[in-house]
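Visitor: A predicted structure for the sequence below; I have some questions about it.
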Amino acid sequence: MSLKRTWLAVPAVLALSLAACSSGGGTGSESGTDQSGDAGAGEVSAEMITANSTEPQNPLIPTNTNEVGGGRVVDLLFSGLVYYAADGSVHNEAAESIETEDSQTYTVTLKADQTFSDGTPVTAASYVDAWNLGAKGEHLSAYFFAPIAGTTEDGLIESGDTISGLTVVDDTTFTIELKQPESDFPLRLGYSAFFPLPQSTLDDPEKGGEEPIGNGPYKLGGEGWVHNERLQLVPSESYTGGRTPANGGIDFIFYPTQTAAYADLLSGQLDVLDAIPDEALATFEQELGDRAINQPAAIFQSFTIPESLEHFAGEEGILRRQAISMAINREEITTAIFSGTRTPARDFTSPVIDGWDGNLTNATVLDFNADKAKELWAQAEAISPYTGKFEIAYNSDGGHQAWVDAVANQLVNNLGIDAAGKPYPDFKSLRDEVTSRTIKTAFRTGWQADYPALGNFLGPLYGTGAGSNDGDYSNPDFDALLSDAAAAATPEEGTALLQDAQEILLEDLPAVPLWYSNVTGGYAEVAQNVEFGWNSVPLYYEISK
């Protein structure tokens, strides 16, 4: 008879992903020391911290939030079964234990006497019912439920109104049955798709998304959510987990540009900034001194060419995608525009993730080779002549114009085509067209990892039907390798299969990899204990002033 084991106590299970970000954490440890004798780590400041952000694209339902502006808020409003520390290590939060005998059926036991910020109890049903809601067709994060028995390949409920692989045992216990053994499945449970919801939100998701009630370290407070202006959070008295707030709240300000946010940081009007504008990359470390943040992060940048665009499907499309990729001089752009705070991409993941390999066979498509690019474009022209302008859409509030213009100019010079950037006023405007599939151009894309694993960069973005598969890419051979990797007996076997899957992506190029990002940011003189995590997000709850 096999012995039941507690997942977090088994190092072999975690090897694939938990060592991932050892190089990405720690920069904030020096900058976060208490230098002034004011409120330090573990002490609570009554003052609210100001931080930059963007207007969330959607109402704040965790399973329908897959972008940074909304993601950073729901991560503070809600608690998962586990949470990720700055270095990517995993810690139980709402879960007392996550146990399994076979890596296919997991028993989750919740800590007792937890409540939402409205005082109602957090129960096993709070999780199971929220996941069932997320596995409906209108929710962006349904793909994350695909491993669970009773869901389709894209994570939707297979039959009826509930996922058959989820069973509530009692108020503090539920079980998760997977379609196949997946030893790293519990690692994913700190992602927002797996957060719980109170009954009031389950009954009225529209109201719950606008006035969210969570079980996390913060709750909506102060001025609340003032659309297109700011969103304020205050500490939740009901929270008992490990992310205890050291401040009086977070005031997220929605800036029209990163330039405006940086100006406020320099003038002392903003406490924490998580992105430096292009024009300040060469000088911000001198301007901010030891308050500057420049560290590796699990961030991948690209632009996506939808499968639906004319001339970009089939053999012709692959030739054109490869030609465009090889016409881009990534080294030149990362040096001239980003002052070395970006690294030219060699794959679709991130060097800070364990198992990364910068020497994949098909990565030659990412090498700058103008002659080969022209040759490939000419081969595509022989299939069907290209007419019109190749445009790359981007959001003007995100500091993307300089690199988009540089890429477009290189395509003009190296392919002889008409190419240009297409600006949108803000992130939401761009994403609304992307998610509604009304966009008619290529568009900038990026991925900030949900959990520290190679597969998180691949499945959610390029798996058939995945919630963040913005270009509607589909390749059954790629999907099969993802599935095989998830079921691999060892982390090493899984990594090898994922790299085979990447070889397919480098052939098909559903997105054109550009570079990996460092997180570049900074904080005001009054801010204390500032630390940026493995995924580039500040640990807001630690900050005081």
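Guide: That came in fine, so what should we check first? Numbers count the residues shown, from 1 in each chain.
Visitor: only C-alpha atoms for contact and neighbour calcs from this point on.
Guide: Will do.
Visitor: could you list the buried residues of stretch 321-332?
Guide: 321, 322, 323, 324, 325, 326, 327, 328, 329, 330, 331 (16 or more other CA atoms under 10 Å).
Visitor: now what about that stretch, what contacts it?
Guide: Identification of contacts with stretch 321-332 by CA atoms under 8 Å, 6 or more residues apart in numbering yields 312, 343-345, 365-370, 372-377, 407, 410-411, 414-415, 507-509, 512-515.
Visitor: any of the residues you listed buried? List them.
Guide: Applying 16+ other CA under 10 Å to those flags 312, 343-345, 365-370, 373-374, 376-377, 407, 410-411, 414-415, 507-509, 512-515 as buried.
Visitor: among the contacts of stretch 321-332, which lie within strands?
Guide: 343, 344, 512, 513, 514, 515 (DSSP state E).
Visitor: can I get those residues in CSV with distance to residue 34?
Guide: Converted to CSV, the ones in strands among the contacts of stretch 321-332 look like this (distance: CA to CA, whole Å):
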residue, distance to residue 34
343, 32
344, 36
512, 43
513, 40
514, 38
515, 35
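Visitor: from those, which two are the most distant?
Guide: By the measure CA to CA, 343 and 512 form the most distant pair in those, at 14.6 Å.
Visitor: ok, now which ones touch residue 54?
Guide: 68, 69, 70, 228, 253, 254, 255, 427.
Visitor: hmm, 10 Å instead?
Guide: Neighbouring residues of residue 54 by CA atoms under 10 Å, 6 or more residues apart in numbering: 67-70, 228-231, 252-257, 397-398, 426-428.
Visitor: and which of the buried residues of stretch 321-332 is nearest to residue 162?
Guide: Closest approach between those and residue 162, by CA to CA: residue 321, at 40.7 Å.
Visitor: next up, a second structure to put side by side with the first:
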Amino acid sequence: MRYSRTSKILGIAAVVALSLSACGGGGDDKSAAGGGDTSRVIIADGSEPQNPLIPTNTNEVGGGAILDLIFAGLISYDADGKPQNEVAESIETKDSQNYTIKLKDDQKFTNGDPVTASSFVDAWNYGAAAKNAQLSSYFFESIDGYDEAAAEGSTVEKMSGLKVVDDKTFTVKLKQPESDFKLRLGYSAFYPMPAEALKDPKKYGEHPVGNGPYKFDGEDAWQHEQQIKLVPNEGYEGPQKAQNAGVTFKIYQNDTTAYQDLISDNLDVLKVIPTSDIKNFKNDLGDRSIESPYAGNQTIAIPYYLDNWKGEAGKLRRQALSMAINREEITKVIFNGGRTPAKEFTAPVLEGYSDSIPGHENLAYNPEKAKELWKKAESIQPYDKSEKLTIAYNADKGDHKTWVEAVVNNIKNNLGIDVAGKPYATFKEARTEATAHKLTGAIRSGWQADYPSLANFLGPIYTTGAGSNDAVYANKKFDAAINKGLSAETVEQGNEQMNKAQEMLLADLPAIPLWYQVAQGGWSTNVDNVKFGWNGVPLYYAITGK
């Protein structure tokens, strides 16, 4: 997932469906092999990672963008979201519960250490162990022995379902048959780590050693709050081999400055166009722009540890808040039609999506009904006005202030309560407060898919104890529904169960879905071969100079 980055994919059909609608670009689609200057270092916009760069502890876009370039997993996903083997030679199973994974020969980390079966097994065990408190530990939940390792206060450091057979082979036993398991293995939580990482994770996270298409450019590659410099890994021979001389992520404090740098050719690729420039960016950039749906959404999460938002009264207030927001108007006026009002918790580009799940009416603009629900909540438990409602957002990336203010005005006008936006200087600061469960109000909580699946938008965010559960939502019936969907025999049955689970979310509203995201980005006159992938992220490795 990733916070928009921290989940399990429901089948290859989902990938195929997504490939029809979620990628594209405005320029030529020629490959680097067909032309382009491979000697150029690409300058891209970035954000300061929340934490040191440990694969199992990164669930946001700033860190995720770096990890996906410096590591290679067992599989990867191409531009259309189709899985392809990377480090894995084969991933085999006869019963969808017991898997044998064999690695390709001559795989190495950039420090020269070999990538072995233990590189994966040890990293996954580290990620699952409770004492390590990793944000992405949830992703190992399906593996036998996870519950024992992840239990609070547990001293168990290894999952019983992982066994090293030899240097190139390991086995995985799941708690139950899950035929889609191997399709999850391209996500960063499943990346391998060298032995040195586990000896001193904090130090390693400041200068990670990976096995992917890029590596850190020297000891000072990560200049905090300024830039992160990557150069090609000459030892990488996989499907995402660098077609340029490196990628430098320039860390901006706001997207407006980044956009001006793009216009003046001081920035090569910008992933998100600022809200203030959405109406003009196509005219400004012409065929150097993209506007295309992808697997992402925007929500507002409201923690259950806030007294006004607990119990039945809190549930009614959540519904009232949702109905007080005019999504149609905001997406039309502020985003120039470049967003689509949400009808549920996932994204329309995914197979199994439905806009008519029972409870979807709670996402429709209905100010009169909102007032009724708020009044009903008051009769159960009066609203504590000393606990002012705020909506936290990061001011450095995404240009969120404009739409947050519009949402705030909707709520004020329709419900008559005191509410305000709460800006954080950086995305890192906002995520740190959310992760520590120290929010004093709601928080904007967008999601960028890790896998093309409904489950990826549900399990990692709303199951009990999940690392990205900002609302601290806990519903055993919801957890059981997600588990049932993951173990379904067919994609269709799995999707049906996921949407059954969504019925609970649409009633409880631990987060309030706002709209579905659209990739709106652009690039300079200095680069070529720019394409955005199925998840709205530029394919940095394929970009060349002109």
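Guide: Right, received. Where do you want to start? Worth saying up front: this structure is predicted, and the values here are computed from it rather than measured.
Visitor: TM between them?
Guide: Once superposed, the chains reach a TM-score of 0.95 (TM-score structural alignment, normalised by the length of structure 1), with 530 aligned residues with a CA RMSD of 1.7 Å.
Visitor: what mean distance separates the longest helix along structure 2 from the matching residues in structure 1?
Guide: Longest helix in structure 2 by number of residues (criterion: DSSP state H): helix 491-508. By mean CA distance after the TM-score superposition for structure 1, the fitted helix 491-508 of structure 2 averages 0.4 Å away from its aligned residues in structure 1.
Visitor: what's the spacing between that helix and its chain's center?
Guide: Relative to its parent chain, helix 491-508 of structure 2 has a centroid offset of 20 Å by CA atoms, centre = their mean, to the nearest Å.
Visitor: now stretch 108-117 of structure 1
Guide: Using CA atoms, centre = their mean, the offset of stretch 108-117 of structure 1 from its chain centre is 26 Å.
Visitor: where does that stretch end up in structure 2?
Guide: Counting by TM-score structural alignment, stretch 108-117 of structure 1 pairs with residues 101-110 of structure 2.
Visitor: quick one: buried residues of the matching stretch?
Guide: 101, 102, 103, 104, 107, 108, 109, 110.
Visitor: on that earlier part again, filter the contacts of residue 54 of structure 1 to the buried ones?
Guide: 67-70, 230-231, 252-257, 397-398, 426-428.
Visitor: now do the contacts for residue 335 of structure 1.
Guide: Listed by CA under 10 Å, 6+ apart, the contact set of residue 335 of structure 1 reads 341, 342, 343, 344.
Visitor: which position in structure 2 aligns with the third one?
Guide: This means residue 343 of structure 1. Checking TM-score structural alignment: residue 343 of structure 1 goes with residue 340.
Visitor: in the stretch 351-500 of structure 1, which spans are helices?
Guide: 370-383, 401-415, 427-435, 455-462, 476-486, 491-508 (DSSP state H, counting those that start in this stretch).
Visitor: now the first one: which residue numbers in structure 2?
Guide: Taken onto structure 2 by TM-score structural alignment, helix 370-383 of structure 1 occupies residues 367-380 there.
Visitor: quick check: the matching stretch compared with structure 1, mean distance?
Guide: Looks like 0.4 Å for stretch 367-380 of structure 2 (mean CA distance after the TM-score superposition for structure 1).
Visitor: the stretch 151-300 of structure 2: helices as residue ranges?
Guide: 195-199, 201-206, 255-263, 281-285.
Visitor: the stretch 51-200 of structure 1 too?
Guide: 68-77, 124-134, 199-203.
Visitor: which residues are in contact with the shortest one?
Guide: Just to be clear, that refers to helix 199-203 of structure 1. 61, 116, 118, 120-122, 125-126, 129-130, 133, 196, 205, 207-214.
Visitor: repeat the analysis, applying 8 Å as the threshold.
Guide: Helix 199-203 of structure 1 is contacted from outside by 126, 129, 130, 133, 207, 208, 209, 212, 213, using CA under 8 Å, 6+ apart.
Visitor: the second one corresponds to which position in structure 2?
Guide: Residue 129 of structure 1 is assigned residue 122 in structure 2 as its aligned equivalent, the criterion being TM-score structural alignment.
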